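based on what follows, work out the 3D shape:
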Amino acid sequence: MKKIITVTGCPTGIAHTFMAEEALKNAAKKLSVEIKVETNGASGVENAIQPADLVDIAGVIIAADKDVLPDRFNGLPVIEVPVKEAIHHPAELINKVINGEAPIRKGESTTSTEIIEKESLGRQIYKHLMSGVSNMLPFVVAGGILIAVSFLWGIYSADPNSAEYNATAAMLMKIGQQAFSIMVPVFTAYIAFSISGRPGMVAGFVGGLLANATGAGFLGGIIAGFAVIAIIYLAGVLLTWRRARQFVAAEKATALQQSQIAS
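Predicted structure coming up:
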């Protein structure tokens, strides 16, 4: 019996991750294929792939719209698709793997030098945007619930000038509004984090705050998030230039000392 490994994950980690898992397992059962599915859901990684699982496998299916550490499968036959593909076409994906149609994932490997094509630009942009959306959602949900609960005391219960005013309702309304106010900064910060890791997160958050302050909203947040690429690049250029100058200065100082010693 052939064996395959699959990894599923969606930005929210609630529905599609586990729908894909179920679809792949059902398809594998019908095709008499042994399968192990790692899920990257809201509660974390479940049924994690271990090094021993990668022995004697036909290949790997990565059905995810988020980072699931795909580099661990470098050198193996890997198919990478959006999570919805595993939900709608699980049997086709499994057949491609067991029929040897999966390309070898690029990266350092002792067994193969084959490479697969890079993700398209549109796909990369989509993944970065979904990273921002998935991390922003808790603030949207929590803020919305708190504001809705404040209305239990009346529509105008948070207004101190209204006869319906209630201190608890006003507090809940204030907290909910504050949660809403940082939606864009969090959205932008995690777009930047998805692009460049921790170094870009602060720049992304500040960019989101500026988008809020200028009224640019989500469009400004998206621009600020992707602008981190330019910021990180320029910072790298400046650091390289500075180090080059320091190196040249040190070389000149060494040459001067040697000439003085020689004379």
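
when you work out contacts or count neighbours from here on, use the C-alpha atoms and nothing else.
Will do.

residue boundaries of the helices in the stretch 51-200 of the chain?
Using DSSP state H, counting those that start in this stretch, the helices of the stretch 51-200 of the chain run over residues 83-88, 90-98, 121-150, 167-181, 183-196, 198-214.

what's around residue 256, how many residues?
If you count neighbours by other CA atoms under 10 Å, residue 256 ends up with 12.

distance to residue 46 and mean neighbour count for the helices of the stretch 51-200 of the chain - can I get that in JSON lines?
Shown next, in JSON lines, are the helices of the stretch 51-200 of the chain (distance: least, CA to CA, whole Å; neighbours: other CA atoms under 10 Å):
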{"stretch": "helix 83-88", "distance to residue 46": "16", "mean neighbour count": "20"}
{"stretch": "helix 90-98", "distance to residue 46": "20", "mean neighbour count": "19"}
{"stretch": "helix 121-150", "distance to residue 46": "19", "mean neighbour count": "18"}
{"stretch": "helix 167-181", "distance to residue 46": "30", "mean neighbour count": "18"}
{"stretch": "helix 183-196", "distance to residue 46": "22", "mean neighbour count": "27"}
{"stretch": "helix 198-214", "distance to residue 46": "25", "mean neighbour count": "20"}
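
which elements pack onto the helix ranked longest in the chain?
Using DSSP state H to define each element, the chain has its longest helix at helix 217-262. For helix 217-262, the elements it packs on are helix 183-196, helix 198-214, judged by 3 or more CA pairs under 8 Å, 6 or more residues apart in numbering; DSSP states H and E.

for comparison, sequence B:
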Amino acid sequence: MKLLAVTSCPNGIAHTYMAAQKLVKTAEESDMGIEVQVETQGSIGVENELTLEEIQSADGIILAVDKVVDMDRFHGKKVLQCSVADAIRKPEELFQRFVEGNVPVYETQKERHQDEGKKNTGQNVFYRSLMNGVSFMIPFVVIGGLLIALSLGIGGEPTAKGMVVPKDSIWNSIFLVGKASFTFMVPILAGYIAVSIADRPGLAPGIIGGYIAATGSFYGSEAGAGFIGGIIAGFLAGYIAKWIKSIRVPKMIQPIMPILVIPLITSVVVAILFIFVLGAPIASLMNGLTGFLESMQGTSKILLALILGAMIAFDMGGPVNKVAFLFGAAMIGEGQTFIMGALAVSICIPPLGMGLATLLAKRKYGESEQEAGKAALAMSLVGITEGAIPFAAGDPLRVIPSIMVGSMTGSMIAMLSGVTDHVPHGGPIVALVQAVGNVPMFFVAILVGSLVTAFMVNALKKPVVNE
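Sure, this is the predicted structure:
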């Protein structure tokens, strides 16, 4: 029996190739009389691509994928869909289903219900689409974060406006390249979430929607909706485009549907929804949070520290984070530098905590997450909270509470021990430029908060693959 297979994990690194090797090795060692040829779709692209002739002559196809792949070429063939983990853990069971004839024939025109998609692929539509966006976003976060960290760490100078790289310095150009990479982060996340749902017609609307979500000026907010807004925009664009695709139109119009009609209508609808429906409530919420923080200046320092720490970590550079940060920056001018001291600690805990988590429990993180963890460690040194975004976007229910608790812990320790910061910035770099008061407790607060995050998230997470 001649079987073909396609393997592809969300990040396209380790598990894509582990699954391919396991399938081939198991087929060679079994007595089922099965030969397997595998196409891998990893981070470097498609390798050993299956030809149409090979597909036509095959007895069946195994799709061990956790992301969207081209299915049309397998029309009329027996196709068994499963997760990458299934191919690694139980390849014999997959082969046995072909031997028993217990594999459905795939038909491209058949409308598949989402529940069926969940059952066959081993991953639900939401997770698969989210991870598709995250996998394309990670390089932008890493490149942008490291370039910004490098430029601030070497060429940055402390000022009343925070750490600044002089405009006449070559490090300013590197800093601007890093900022450009960060600018693409949320639009790319949204765009490839939409692609996962609606294929190519969703790409442009998703990217446009993500850019609008990240740019608060579209709806009267100083800060955009951050990566959470990007996720919302991506799913909106994807499902709107998918719905338009399902509408039957005259054959004459069909050729321009995917390149003109669907992207255009979807982009306009998503833009209208974000600018006139979703954006205004976000802006109002941010203004309300600012007023709330201003009203708390005379209340318990512990409560204020907990709220500020939670806000900083919640969306990692998004609108909630920005409200807390701008509040702290404004208080420096009024001599209340202890507020910025607590913020300076909590700002670096999410990336530092997640970086430590990947070092302490490697089996609970994929290879790309471990690389992102190393980058997050570097970003934490110069106060780039966004270094934790790849982890939060891929597993928000475990990561976001963990980084919030860690930041709240660090913020509270800093507030109670009298840590101050005279520069509106965060991370160890502000201590190195002598902008921090009570430096020993500043680092104690960072270390304790980061360890709380690392231990909490690792306690909640399970190993990536139970081999």
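
what's the TM-score here?
Once superposed, chain against chain, the TM-score is 0.75 (TM-score structural alignment, normalised by the length of structure 1); 233 aligned residues with a CA RMSD of 3.4 Å.

if we can go back for a sec, show me the one of the helices of the stretch 51-200 of structure 1 that comes nearest residue 13 of structure 1.
helix 121-150 (8.5 Å; CA to CA).

okay, angle between that closest one and helix 183-196 too, please.
Here helix 121-150 of structure 1 runs at an angle of 150 degrees relative to helix 183-196 (axes from the mean of the first three to the mean of the last three CA atoms, to 10 degrees).

how distant is helix 121-150 of structure 1 from the center of its chain?
12 Å (CA atoms, centre = their mean, to the nearest Å).

angle of that helix against helix 217-262?
120 degrees.

sorry, back to before: take the helices of the stretch 51-200 of structure 1 and write them to a markdown table, including distance to residue 23 of structure 1.
Output for the helices of the stretch 51-200 of structure 1, formatted as a markdown table (distance: least, CA to CA, whole Å):
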| stretch | distance to residue 23 of structure 1 |
| --- | --- |
| helix 83-88 | 6 |
| helix 90-98 | 6 |
| helix 121-150 | 22 |
| helix 167-181 | 36 |
| helix 183-196 | 28 |
| helix 198-214 | 35 |
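
so stretch 7-26 of structure 2 matches what in structure 1?
Under the alignment (TM-score structural alignment), stretch 7-26 of structure 2 falls on residues 8-27 in structure 1.

what does the matching stretch contact?
35, 37-43, 62-66, 68, 83-84, 86-88, 90-91, 94, 130-131, 133-135 (CA atoms under 8 Å, 6 or more residues apart in numbering).

of all the residues in that stretch, which ones are buried?
Neighbour counts over stretch 8-27 of structure 1 (16 or more other CA atoms under 10 Å) mark 8-13, 16-25, 27 as buried.

among the residues you listed, which ones are in helices?
Mapping the buried residues of stretch 8-27 of structure 1 onto helices (DSSP H) picks out 16-25, 27.

as JSON lines, the residues you listed with distance to residue 217 of structure 1 would be great.
Conversion of these to JSON lines gives the following (distance: CA to CA, whole Å):
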{"residue": "16", "distance to residue 217 of structure 1": "28"}
{"residue": "17", "distance to residue 217 of structure 1": "30"}
{"residue": "18", "distance to residue 217 of structure 1": "33"}
{"residue": "19", "distance to residue 217 of structure 1": "33"}
{"residue": "20", "distance to residue 217 of structure 1": "34"}
{"residue": "21", "distance to residue 217 of structure 1": "36"}
{"residue": "22", "distance to residue 217 of structure 1": "38"}
{"residue": "23", "distance to residue 217 of structure 1": "38"}
{"residue": "24", "distance to residue 217 of structure 1": "39"}
{"residue": "25", "distance to residue 217 of structure 1": "42"}
{"residue": "27", "distance to residue 217 of structure 1": "44"}
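
tell me the one among those nearest to residue 214 of structure 1.
Residue 214 of structure 1 lies nearest to residue 16 out of those, by CA to CA, at 35.8 Å.

now that closest one: how far from residue 215 of structure 1?
Residue 16 of structure 1 sits 34 Å away from residue 215 of structure 1, taking CA to CA, to the nearest Å as the criterion.

check residue 135 of structure 1 too.
Taken as CA to CA, the span from residue 135 of structure 1 to residue 215 of structure 1 is 21 Å.

give the aligned equivalent of residue 200 of structure 1 in structure 2.
Under the alignment (TM-score structural alignment), residue 200 of structure 1 pairs with residue 202 in structure 2.

you'd agree that match is up against residue 191?
Yes - judged on CA atoms under 8 Å, residue 202 of structure 2 makes contact with residue 191 at a distance of 6.9 Å.

so what's the match of residue 200 of structure 1 up against?
Here residue 202 of structure 2 is in contact with 191-192, 194-195, 237-238, 241-242, 262-263, 266 (CA under 8 Å, 6+ apart).

what about the residue nearest to residue 154 of structure 2 when sequence neighbours are not counted, distance to residue 142 of structure 2?
Excluding the flanking residues, the one nearest residue 154 of structure 2 by CA to CA, 6 or more residues apart in numbering is residue 171, at 7.8 Å. Remark: distance between residue 171 of structure 2 and residue 142 of structure 2 (CA to CA) = 18 Å.

next one: residue 159 of structure 2
Where residue 142 of structure 2 is concerned, residue 159 of structure 2 sits at a distance of 26 Å (CA to CA).

Three-state assignment for residue 3 of structure 2, please.
strand (DSSP: H, G, I helix; E, B strand; the rest coil).

what's the answer for residue 440 of structure 2, then?
Using three-state DSSP, the structure places residue 440 of structure 2 in helix.

what is the burial count for it?
With neighbours defined by other CA under 10 Å, the count for residue 440 of structure 2 comes to 12.

what does it align to in structure 1?
For residue 440 of structure 2, the aligned position in structure 1 is a gap, per TM-score structural alignment.

isn't residue 346 of structure 2 right up against residue 403?
No - using CA under 8 Å, residue 346 of structure 2 is not in contact with residue 403, being 9.3 Å away.

more crowded one of those two?
Neighbours per residue, other CA under 10 Å: of residue 346 of structure 2 and residue 403, the larger number sits with residue 346, 37 against 33.

quick check: closest non-adjacent residue to that one.
In space, residue 346 of structure 2 comes closest to residue 407 once its chain neighbours are excluded; the distance is 4.4 Å by CA to CA, 6+ apart.
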